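> Predicted model follows, preceded by the sequence.
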Amino acid sequence: MDPVIIVGAGPVGLTLALALARQEVPSIVLDEGPGKDEQRLARTVVLREDTTALIERLTGFPLAEAGFRWAGWRSMRRKQVMRQIAFGDDEPAPLHVPQHVLTAALRAAIATERLVKVAVDSRLDSIEQETSGVTAHTREPKGTWWRGSYLIGCDGPRSTVRKLQDIRFPGRTAVERHAVAALRTELPWPGEALLHRMPPWRTSGPSAGEVTARPLADDVWRLDWLLPPGKDLVTPDLLVARVRETLAGWSGGTTPPYELLDTGVHTVHHRLARRWRAGRVFLAGDAAHLLGALGTQGLDDGLRDADNLAWKLSLAWHHGPHEALLDSYQVERRAVVAARLRAADQALPILRAGGLRSAVPGSARGHDSLLTDGHLGRGQLGAPGAYADSPLAPPRAESSAEVGTEVGDQVADVRVTAEDGSFVRLRDRLGHGALLVLLIAPGTGVWERKHWVTAGIMPRLAAAVTALPHHAELLVAESYPGAAAHTVLLIRPDGHLVTALSGVRPADLYEAAEAALGGPRATAEAAAGTS
C-alpha cells in the first residue's frame, strides 16, 4: 500500500510521521524548506505532561531536560499578588521549551527512521484524489508527483492543502498582539512564571495591559507584553524601553543586568476550519485551527491532533477503510478545539475591557482565575478536553464502573506490569496501535508474575483479551485513582479511556472494543481488508 503523504515539516507533521512509523505505517513528509529550522528563543511552546511524554516516547529524547519545568506560577495585579501556585506531584508543572529544540529532536529521530522519507524544497501545488489513493504534485526544481494512500495537511495557517480542498477557515484576525523578548537576566521570582496585570509603572492607557514572564533553562526568560489594539509598529527602541522599564519595575526601580537574545511580535488569530476531512485528505495543527490568545499552548493542541489521527490512519492503512473511525477524528478534535475557541471569544472581551471590575465585587480575582487557567492549560480556556460525546464511545453496560477518569478523558499515568513481567509506566505502552486492557489487582506488585498470571480471574481475562476484534495488550496495576479491585479499564491507543468495567465481562469488553474501532461495520471492513 502507498505511504501516507504529510505536507509540512513543523512539529505537528514530524510528530505524525513518527507516530505512524511506530505503528509500521510509512510516510513521505513534504518540506517546502531546506530541512533546517531557525533558532528563535522568542518562539517557545508550553506542553502538558501527556504531550511531553508523547514527544519523548516518539523521539527517545529527554525533552524535559532540554526545557524548563516551572517551579510555580504567580499572578499579580498592580502591586498585589492575586494568586500563587507551587507545582509538585498534585499539580504537575508545564514544560516550557524553545520550539526549535522540539523540532530538532523530532528531525533527529526521523533521520534514523526507515519508514519516513523527508523531501526538502518540495512545495505542494496540486492534489488529485481517487477512490484508491491520493496524488500530490510539488513545485520543486524538478517537479515531482507523489502517490499516497492518504494526505494530511500540517502546513500551517496559510495551508495550501486547505485551500486546494476549498475548505473555509472562518474566524477572527489579530485578536491580540504581543511584543516578545527573550533575554538572560535574574528576576525576583527564580523559576516561577509570572502574569502581571496593570503593573504600577504603567498607569494609564490601553498599553498598561499586562506582561507575562516565563522562565526557560539557563536563566533565560520569555517576556510578552500585551499591545494595544491597532497595527502600530513595534520598533527596537520601543521594545528595549519596555524591557528596561519592566525589569526596573520588578527590581525596585533599578534595571538589573540583562542580555537581549531575541525579539518578535506574536499576533494571535482565532480560526477553525469548517471541515478537517475531505475524502482521503485531512487537516491537522494550525492548518485546522488557530488558538492562542491566552498562554502558548497552541502547539499542544496540534500534537493532540497528530496523536488522535495516527492510530486511526494506522488501522485504515493496515486493515482497509474504517470510515466511521476516520470520521471520528474530525468529530472529536474539532469539538474540543471549538469549545476552547468559544470560551476564549466569550471571556476575552470581559477580561480585556475591565469595565466590570468596579461593578462586580471580586471580579478582578475571577478574571485572574480565568487567565491563570488559560496560561496553565486548565479549565474551559486551557484544558485539553475530553471525548465524552465521541461516536466511538460504547453504550453504558450494566457492568460499567466508576473510576477517577471520566470516559473519553486521558487516563492517569500509573505504574503497570507489562505482559513480559516488567514494570513500566502506562504512558510507555501507548502509541503502538494496540488497545490496552488494564486490570486493577492490589497486591500483585509484591509477588512474582508467575504466581498470579495463571490464578484467579487472570486466565479468563486473558482469553477475553485474545478474543477482542483488534490486537490488545493486557496490563496489570496495583491501583488506579478511584478504581476498586478487579476493575478492568479499556484504553485507546492514544490513552483515552473507552470504558471501565466491574470484573471480567467478556461480552461487554468486546462490545466496547468494537465501538472504539468505529462500530461493527468498521470491524467488518477491517476483516475484509485482511482477507
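That came through, no problem.
> switch to C-alpha atoms for all contacts and neighbour counts from now on
Noted.
> Show me what the strand or helix carrying Ala507 is packed up against.
With the criterion set as DSSP states H and E, the secondary-structure element containing Ala507 is helix 506-516. In terms of contacts (3 or more C-alpha pairs under 8 Å, 6 or more residues apart in numbering; DSSP states H and E), helix 506-516 is packed against helix 458-466, strand 487-491, strand 497-502.
> Check it against this one:
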Amino acid sequence: MNTEAQVIVVGAGPVGLTAASLLARWGIQTLVLDRRPEREGAGSRSICQQRDVLDVWTAVGAGRIAEEGVTWTTARTYYRDRELSSWTFEREGPLPPFVNLSQSRTEQILDAAVAAQPLVEVRWGHEVTDVTQDASGVSVRCGQRVLRAPYALLCAGARAQPLRQALGLRFGGETFDDQFLICDVKADLPGWEDERRFYFDPSWNPGRQVLIHPCPGGTFRIDWQIAPDFIPAEADIARRIRQIIGDRPYELLWHSTYRFHHRLADRMRVGRVLLAGDCAHLVAPFGARGLNSGVPDAENAAWKLAFVLNGWAGPDLLESYHVERHAAARENLEVTGATMRFLAPRSVEERMWRRAVLEGGRVAEVDSGRFAEPFWYVDSPLTTPEPSRPFAGRPPKGASCPPAPGVILPDAALPGGRLREVCRDGFLVLLGDMCDSSLFVQVLGKVTTAPLAVRGLAEMDGTGSLAERLGAGPDEAWLIRPDAHIAAIIPHAGPESVAAAVSRALGGSPDT
C-alpha cells in the first residue's frame, strides 16, 4: 500500500532518527519503521559523540546531548603499571570536542526531537523482511503488509543481512576472534571523572587491553579485551571490577559482550535505496568511528534526498552519496584496521613490533585509536578543486584539516549564534570584502531554485575578523554545502564562476 511518506527509514536507532529529523527540516514526510516492540532503555553502548555530530544533533533540536554529556579533559595511556603518555583535547569553536553519554540517553533525546516533528511517524514492531523497487518507488514488506514510498533509507544496523541480500549487496570483511566485556559501573572514583584511561597489558588483564571512560552521574564504562571462549560469570565480573576500583562500593548497572567487525557493503546506494550506519559499514569502536560516521551518513543522505524530492536537483545527485560516504567508510576501515592490528596482533612479527613499541615507550607509534573526524570530500564530483587551496592530507592526530574544498567549514561564534548554524538551511555563499553581493544574488537566483544565501564575511560578525580566522581572501567566494562542507573556494570570484560551482555541487557537470 502507498504511504504518505516520501522516504521510508528502516531503523529507529540514532542514525535513523537523525535522518528522519533532518528530512523533516527540509519539509520531507518520513515514516520510520523498527522491528523492536519498543525502545530499549539500558546500556551505554555507543558513548562517545564527536563535535561535528553534536553540531548535527543541535540542528535538529537535540542539543541536550551536548549539554548532558561528559567531556573528559585528559587521555592517559599505560603499559602495564607505567604511564606512557597523556594528552588533552583542545577546544575549537563553541561546541565541546566530544561528549560521553550513553546511547540509551542519546536515543531518548532524539526520540523527543522526532516527536516534535509532525512530518515524522515512528512505528515500532514493524520488522522489514524484504525490499524491492521499480522506476517509481520502493516497496518494503512488514509481515503481510507492503508499504511504499518514493525512496528508502536503510539504517537497520549490523543484522540487516536479509535486506542487503535483497538488494544484491555483499558485506565483505572479517570478524576479530577476541571478545570484549563491557560494564557500566557507578562508583565514586575521585580524579577519574575527567580522564579516559587506556591500559595495555595490565597485570589484571595480562596480554590484553582495558579501556575506562567517564560518563554522567558518576558512572564509568569499562571495556576488557577477553579470550574468544570466555563466558563471563557474576563472580568473575565482580573480581575484574575490584581489580580496577579497589574496595570502594559500586553498582553494576549493565554488562554485555561483543566482537569487533570490519565490514563494508560494496554499494551504499542501490537505485532508490540508500544504506547508512552499521547497515552499510562496521568498524572497531576504538576511535569512536561507528556512530560518528553513521550520523554524517544520515546528514549526507538527508539533504540529497530532500533536494531531489523538492525538485532542486536531479536524481543523479544521489550517486554522490555512495561516492562520498563509501570513501569515508573506507577511510574509517583503514584507520581502525591499523588500530586493531596493534591491539590484537595476529602474527609473530606484529606481536614483536607491538612489544618493542610499548616496552621502548615509543609513544608516537602507540595506536589506541585515532578519534573520529569529519571526512574530506576532496575527490567528490560535487567539489570544485582549487590549486591554490590544496588538501593537506590526513591531519595529525587530534588536529583539524585547514580549510580547503571538500573539507568541513570550521565553526566559529557569531553574534547570537554560530557559523555552522547558518549553513544548514541550504547552500551558503560567503564573500570577501571586495565582492559585490548584489551581483551574486542576481546571477545565482537564476541558476537554481534550491535555498541559497549570499553573505558577506565582514557583516556576519560585525568586526571583519571572521575572514581572518578562516583565512579567506578579500576577493574570494566560498561555497558551503548544506552539510557545512566547503564545495568551492574561488579566488578572484565572479558570479559566473560561483554559479558553475553551485551547478556542480548540485550534481551537474563541472562545465555547466
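Arrived safely, thanks for sending. Fair warning: this is a prediction, and the values are worked out from it, not measured in the lab.
> care to give me the TM-score?
The pair, once superposed, lands on a TM-score of 0.87 when counted by TM-score structural alignment, normalised by the length of the second structure; 481 aligned residues with a C-alpha RMSD of 2.7 Å.
> check the fit of the helix holding Ala507 of the first structure onto the second structure and give the mean distance.
Once superposed with the second structure, the aligned residues differ from helix 506-516 of the first structure by a mean of 0.9 Å; criterion: mean C-alpha distance after the TM-score superposition for the first structure.
> Name the residues of the following helix or strand past that helix that are buried.
Following the chain from helix 506-516 of the first structure toward its C-terminal end, the next helix or strand by DSSP H and E is helix 520-530. Within helix 520-530 of the first structure, the residues scored as buried using 16 or more other C-alpha atoms under 10 Å are 522-523, 525-526.
> and if you look at stretch 187-195 of the first structure?
The neighbour-count criterion (16+ other C-alpha under 10 Å) identifies 187, 191-195 as the buried residues of stretch 187-195 of the first structure.
> if we can go back for a sec, show me the one of the helices and strands packed on helix 506-516 of the first structure that comes nearest Leu381 of the first structure.
With C-alpha to C-alpha as the criterion, Leu381 of the first structure lies closest to strand 497-502 of these, at 22.4 Å.
> chain center to the closest one, what's the gap?
The chain centre lies 23 Å from the centre of strand 497-502 of the first structure; the measure is C-alpha atoms, centre = their mean, to the nearest Å.
> swap in stretch 78-88 of the second structure?
Remark: stretch 78-88 of the second structure is offset 28 Å from the chain centroid, using C-alpha atoms, centre = their mean.
> That stretch maps to which residues in the first structure?
Mapped onto the first structure using TM-score structural alignment, stretch 78-88 of the second structure covers residues 76-86.
> on that earlier part again, from the buried residues of stretch 187-195 of the first structure, which ones fall inside helices?
In this view, these have no member that belongs to helices under DSSP state H.
> Give me the subset of those that lies in strands.
When DSSP state E defines the strands, the subset of these inside them is 192-195.
> Ala335 of the first structure matches what in the second structure?
Structural correspondence for Ala335 of the first structure with respect to the second structure (TM-score structural alignment): Ala327.
> Give me the nearest residue to Gly377 of the first structure, chain neighbours excluded.
Nearest in space to Gly377 of the first structure, with sequence neighbours left out and distances taken as C-alpha to C-alpha, 6 or more residues apart in numbering, is Ala383 at 4.9 Å.
> From Ala434 of the first structure, how far out is the one you found?
Using C-alpha to C-alpha, to the nearest Å, Ala383 of the first structure is found at 26 Å from Ala434 of the first structure.
> now swap in Val134 of the first structure and tell me
The value you get for Val134 of the first structure to Ala434 of the first structure, if C-alpha to C-alpha is used, is 27 Å.
> Let me see the contact set for Gly379 of the first structure.
Neighbouring residues of Gly379 of the first structure by C-alpha atoms under 8 Å, 6 or more residues apart in numbering: 370, 373.
> typo on my end, it should be Asp511 of the second structure
Residues near Asp511 of the second structure by C-alpha under 8 Å, 6+ apart: 500, 504.
> count of residues packed around Gly311 of the second structure?
Using other C-alpha atoms under 10 Å, Gly311 of the second structure has 12 neighbouring residues.
> ok so, going back, please tabulate the buried residues of helix 520-530 of the first structure in JSON lines, including the columns distance to Arg77 of the first structure.
Shown next, in JSON lines, are the buried residues of helix 520-530 of the first structure (distance: C-alpha to C-alpha, whole Å):
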{"residue": "Ala522", "distance to Arg77 of the first structure": "54"}
{"residue": "Thr523", "distance to Arg77 of the first structure": "56"}
{"residue": "Glu525", "distance to Arg77 of the first structure": "58"}
{"residue": "Ala526", "distance to Arg77 of the first structure": "57"}
